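Engineer: sequence plus the predicted model coming up.
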Amino acid sequence: MIKARCICPKNGSEGAKKSSPKNNNVSELRRLYPDVDDEIIENFPFSEPRHNQFDIISRISDAIDEGYRYIILEAGTGTGKSAIATTLARIYEPAYILTMTKQLQRQYAEEFGYPMVKGRGNFSCKDTGLVDTCDIGTCQTVPNSQNFACKFGITKSQYEEGPFAFEDAYGTPIHFRSADQCNYWRQKARAVESSITLMNYDYALLELAYVKHFGKRNLMILDEAHNIEDKLMRRMELNIYNRSLRNDIKKSIPQNMMGYDDPKDWTAFIQSIYGSYKDMGLKELPKNKADRINRTKGRLSELMSNLEAHPENWVVDTSPGSVSFKPLKVDVYANERLFQYADTCIFMSATILDHELFCKWLGIDPKEVYFLRIKSTFPVSSRPVHIKSVGPLSQRAIRRTAPKTIPILEKILEHHHREKGLIHTHNYKCQEYIINHLQDKRLMSHDSKNREQKLHEFEKSRDPLVLVSPSMSEGVDLPYEKCQFQVIYKVPFPYLGDRQIKKRKDMDPKWYAYKTVMTLIQAYGRGMRAEDDYCETYVLDGNIKMLFRNKLYKSLVPEFFNEAIERD
């Protein structure tokens, strides 16, 4: 085990606000748990812990103090991972807590009171009134040549009348121009100065590596950590569109290159368009467009470096009018892009499945890792899995097999006619088939634009609705009467029509199996959220048998899923 830098409980930068524990039951907890460190009890956010919570926090705290740089906690729903995270963040602040979505970010903020930081589009521009959001406000749309300085914004210069805002990662003091402050910059200043800050992964990957208003902290807690690789891959992916090239630099992708699939064959073209972007005059452009051009230059420069250093790690995917460059692995990039911004990283997820593979794919040295797996406390009888195989629902067989699913779905809906349910389709094609062929007024669906709205309607309704969706496998919390049964219509194999996925599968078949099992187990957990909850799950796709017969898949399926299977 390699020692990491010692972390001591302390505040962040000077002036940072120390988090205030909400626990008013400290003396009683000390009496009930005399062997638990006072520091843990004082920083625990609730009046009493769930089963094993103090033990988990103690073990992780000991691992941090022993010098482990990475801690991996695999613990199912009901463990109370958010309370574990917030206790450790308070003890070892300054800290970051990273979540998958703005929704989860907001849940942490509402429950524990930590400031969260969001992009400009979430705030109204004070200079233009309520008409525009900050991403299209005056400071973003006036030409650079006008040197516009928003009276509500910030400056790096020292103004006597301007209150201190924050100190960036380079130690440069930033001040507000006036006491009347921009909504976007006020929330960002509060987040930078706070000893505990909430970010979603997309925002963090941009802010930490590029903007650099936030500095390195003692601790980074990465919730839903099984998604980190996907987030990094998508962040590093670069899409080049003809319409943007024509508008910006009067160029386009040569038609004869659209069949090239070797990244090295694209090097000269990337260098050419990079040079054209570099030669652009930006003074007369609106600031938001100038910033976009500068980001494009940075991304192209970064891509050129990556292709030069690791050409075998990239795949080219072309479609009419565009070309995409996608990484196959992120193990050589993860530390630089994310992990280096904290002395210690804690990864939390219910579906790590195999921590050695998890470390391998993120470039983590196993010698620096402390791994802790906590078994599910949910009774097997409360989360049964019924295998109702109708044959494979693969792309080749689905036309023949799909009609057989309708009678079974009808029986399931009739059996649960007074209960709300969720049907996981994995793709929109299966969703459309069910909606068109299953005549039931209880069914509701969504598209990519109204997903959150429809989910909200489903959650709030008291009617026994059934939501048919390809994208509710994770980040969705449907306890008790919100979801009492669910159907896994199709086993969620990643789409092999994507060249990135196909090449990665060919390179590493276990990665493909891992992604499939992970998504399946995440879907299984949507309706069963507490020890006294109950949710039945039905699996229709005959390909589920592969998970129990193929050794690649079988080795990854967790015991708590296996033990719940009731083969009818």
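Structural biologist: Everything's here; your move.
Engineer: okay, CA-based contacts and neighbour counts for the rest of this
Structural biologist: Fine.
Engineer: what about the longest helix in the chain?
Structural biologist: helix 287-309 (DSSP state H).
Engineer: pretty sure Y524 sits against E536.
Structural biologist: No: with contact defined as C-alpha atoms under 8 Å, Y524 does not reach E536; the gap is 9.3 Å.
Engineer: the strands in the stretch 151-300 of the chain, which residues?
Structural biologist: 154-155, 164-167, 173-176, 196-200, 217-222, 238-241 (DSSP state E, counting those that start in this stretch).
Engineer: let me have these in CSV, extended by distance to L556 and mean neighbour count.
Structural biologist: Formatted as CSV, the strands of the stretch 151-300 of the chain follow (distance: least, C-alpha to C-alpha, whole Å; neighbours: other C-alpha atoms under 10 Å):
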stretch, distance to L556, mean neighbour count
strand 154-155, 51, 20
strand 164-167, 45, 22
strand 173-176, 49, 21
strand 196-200, 28, 25
strand 217-222, 22, 25
strand 238-241, 32, 17
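Engineer: turn those into TSV, columns for distance to N450.
Structural biologist: Listed next are these as TSV, based on distance: least, C-alpha to C-alpha, whole Å:
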stretch	distance to N450
strand 154-155	36
strand 164-167	37
strand 173-176	38
strand 196-200	21
strand 217-222	28
strand 238-241	25
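Engineer: okay, pairing it with this:
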Amino acid sequence: MFPSRIHEEFPAPGYRGAQEQALNDIQAAFAEGADIVLVQAPTGSGKSLLARAIAGCARTSVESEEEQSYDAFYTTPQVSQLDDVADDDLLEDLCIVRGKNNYNCILPGQTDTPVSRAKCVRESGFECDIKNRCPYFTDRATAADSRIAAMTLAYFMQTANSELFGKRDVVVIDEAHGLGKWAEMYGTISLSPTTVPFWEQVDVPDIKGLEHAVQFCEHLYSISERRLDELSTKEVLNSKETAEREQIYRLRGDISWLTADFRSEDGDTEWVVNQPDDHGQISIKPLNPERYLKHTIWDRGNKFALLSATILNKDAFCRKMGLSPSDVAMVKVPHTFPVENRMLYDITQGKMTLDDRDETLPKIAQVIAQVMQKHRDTKGLIHCHSYDIQAQLADRLAELGVEERVRQHRKENRDAKLADWKASDGNDVFLSVKMEEALDLSGDLARWQVICKAPYLNTGDSAVATRLEDGRWNWYYRNALETVIQACGRIIRTPDDYGATYLADSSLLDVFENAEHDMPPWFEAQVERISKPNLPRVAPEQ
């Protein structure tokens, strides 16, 4: 890596805010010998441009000697972040490849079929005459030969053993705060009708513990082997059978991880089993998933830059990633947007815990209607946290006579409904679920938002419960603070942008108090200025 050229690799014609100083600090960290640099950069600081400059410091093939790694990876957990990269002219030299499901076959009569289920996958021995024009294989080959290959984190981890995407000199991970969650997802074995294609033919036991869960997994493995043998006798698979084969391959891979670790004398992973309903679906989660990051992330590069607004605690982040803090440098980029443009307002109505929700939610609906009246001419976003809260709020807002301004979505139409709302004129309000991250609502796309519930992790989850039993409350509050900070950044995206964030759940104030020691100074400035707004009264519709 050549950190000295970081400024010449910066793709914009000029610097904005603290970008120049950030590049100086990142350059110094790598020059002083750090292999991994964490970059805490607030929303709107231009992380993607910083990422491009860092990636450009990678050794090129011309500069490398035999056996030396060269070029760079850019990866992010967020699909929408990769879409933003694709749309940014300043980042046009990042060559993007996506998973097969994102491309359609180009064979006649197959153009509605994703490449993951095309004839080359379904038919044994099929040789495609136009593979060199296939959009997936074309993008894959272009990315493999490019100086900077860009992909989602999921695709990056899946290609850990790929010869095409072997080790490179530099790896840049954007929105890296979610890396631990991805490691846990990667290491979790989920057993349900959606992951086990022969689930209905299996007598699912009431799991009594980890050993019982492993025995059941080994039973599934045996059944899957027989089913693969049946499928292998067919020269041509239909779409359903192709999908089933893919599911079985994934299932066997997951089970192999678990059983190998459990049966190994050296296995040191702590697993927890969750089965909410008797004889129902099962999840087996690793409490220390960092081991899965070694071959999928850390073995893939020489130098790493991890960027996010919410890498809040270096030591805690390093522990979660399986890294030694002494081997990692951290650069903190200040927020240059005026704090007056990103104010927080206290409209708390009580707690939104399950025990208190019936009493609190109607009050929150009432105050949301008041906020809507205050912002009668602008669009707003409501962070509902769950579909149950979303549905109840929609009903309550209808009772208050403001339903004509309200839009909502379901899981299956989430992206389409969001796109429709963003493209609309007027003053509609969008009731969202799990949109605290990777959403750009700059300018008049949204001038205000309401956070309805403190985004605590589910304590009913066995992995969460086990950590809390071990006294890891700082981790619990820090996770909630990360999500709140991410949510607050959705509506203020540029230095001259502005927007108001309203806090409706009193537990949000508890988050700020309990995670104060992990709060970045620029967000602490917002918290210190929290005030109660003057809101108009709204009477229920008669």
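Structural biologist: Here it is on my side, so go on. Quick caveat, the model's predicted, so the values are computed rather than measured.
Engineer: just give the TM-score of the two.
Structural biologist: Aligned and superposed, the two chains score 0.86 in TM-score terms (TM-score structural alignment, normalised by the length of the second structure); 498 aligned residues with a C-alpha RMSD of 2.2 Å.
Engineer: more crowded one of Y524 and E536 of the first structure?
Structural biologist: Y524 (24 against 21; other C-alpha atoms under 10 Å).
Engineer: what are the boundaries of the helices in the stretch 201-350 of the first structure?
Structural biologist: For the stretch 201-350 of the first structure, applying DSSP state H, counting those that start in this stretch gives helices covering 201-206, 228-236, 242-249, 267-278, 287-309, 334-337.
Engineer: I'd like the ones you listed as a markdown table, with distance to V131 of the first structure appended.
Structural biologist: As requested, the helices of the stretch 201-350 of the first structure are exported to a markdown table (distance: least, C-alpha to C-alpha, whole Å):
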| stretch | distance to V131 of the first structure |
| --- | --- |
| helix 201-206 | 25 |
| helix 228-236 | 31 |
| helix 242-249 | 27 |
| helix 267-278 | 32 |
| helix 287-309 | 17 |
| helix 334-337 | 36 |
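Engineer: may I see these organised as TSV, with distance to D447 of the first structure and mean neighbour count added?
Structural biologist: Output for the helices of the stretch 201-350 of the first structure, formatted as TSV (distance: least, C-alpha to C-alpha, whole Å; neighbours: other C-alpha under 10 Å):
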stretch	distance to D447 of the first structure	mean neighbour count
helix 201-206	22	18
helix 228-236	21	17
helix 242-249	26	14
helix 267-278	35	15
helix 287-309	29	16
helix 334-337	32	16
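Engineer: between the ones you listed, which one is closest to I423 of the first structure.
Structural biologist: Closest to I423 of the first structure of the helices of the stretch 201-350 of the first structure, according to C-alpha to C-alpha: helix 228-236, at 24.0 Å.
Engineer: so the closest one matches what in the second structure?
Structural biologist: Aligned using TM-score structural alignment, helix 228-236 of the first structure spans residues 179-187 in the second structure.
Engineer: what's the mean distance for the matching stretch versus the first structure?
Structural biologist: By mean C-alpha distance after the TM-score superposition for the first structure, the fitted stretch 179-187 of the second structure averages 1.2 Å away from its aligned residues in the first structure.
Engineer: what do you get for stretch 362-374 of the second structure?
Structural biologist: Mean for stretch 362-374 of the second structure is 1.5 Å (mean C-alpha distance after the TM-score superposition for the first structure).
Engineer: name the nearest residue to E482 of the second structure, ignoring sequence neighbours.
Structural biologist: Using C-alpha to C-alpha, 6 or more residues apart in numbering and skipping residues adjacent in sequence, the residue nearest E482 of the second structure is T310, 5.4 Å away.
Engineer: and for the one you found, the neighbour number?
Structural biologist: Neighbour tally, T310 of the second structure, other C-alpha under 10 Å: 26.
Engineer: tell me the buried residues in the strand or helix carrying L397 of the second structure?
Structural biologist: Following DSSP states H and E, the helix or strand that holds L397 of the second structure is helix 387-399. Going by neighbour count (16 or more other C-alpha atoms under 10 Å), the buried part of helix 387-399 of the second structure is Y387, I389, Q390, Q392, L393, A394, R396, L397, A398, E399.
Engineer: identify the residue of the first structure aligned to N479 of the second structure.
Structural biologist: Using TM-score structural alignment, N479 of the second structure pairs with K515 in the first structure.
Engineer: can you tell me the helix or strand for that match?
Structural biologist: Using DSSP H and E, K515 of the first structure falls in helix 509-524.
Engineer: please list the residues outside that helix that contact it.
Structural biologist: 350-353, 424, 472-474, 488, 491-494, 501, 504-505, 537, 547, 552-553, 556-557, 561 (C-alpha atoms under 8 Å, 6 or more residues apart in numbering).
Engineer: give me that answer again for 6 Å
Structural biologist: Contacts to helix 509-524 of the first structure, defined as C-alpha atoms under 6 Å, 6 or more residues apart in numbering, come from residues T351, S473, E474, P492, F493, K505, L552, Y553.
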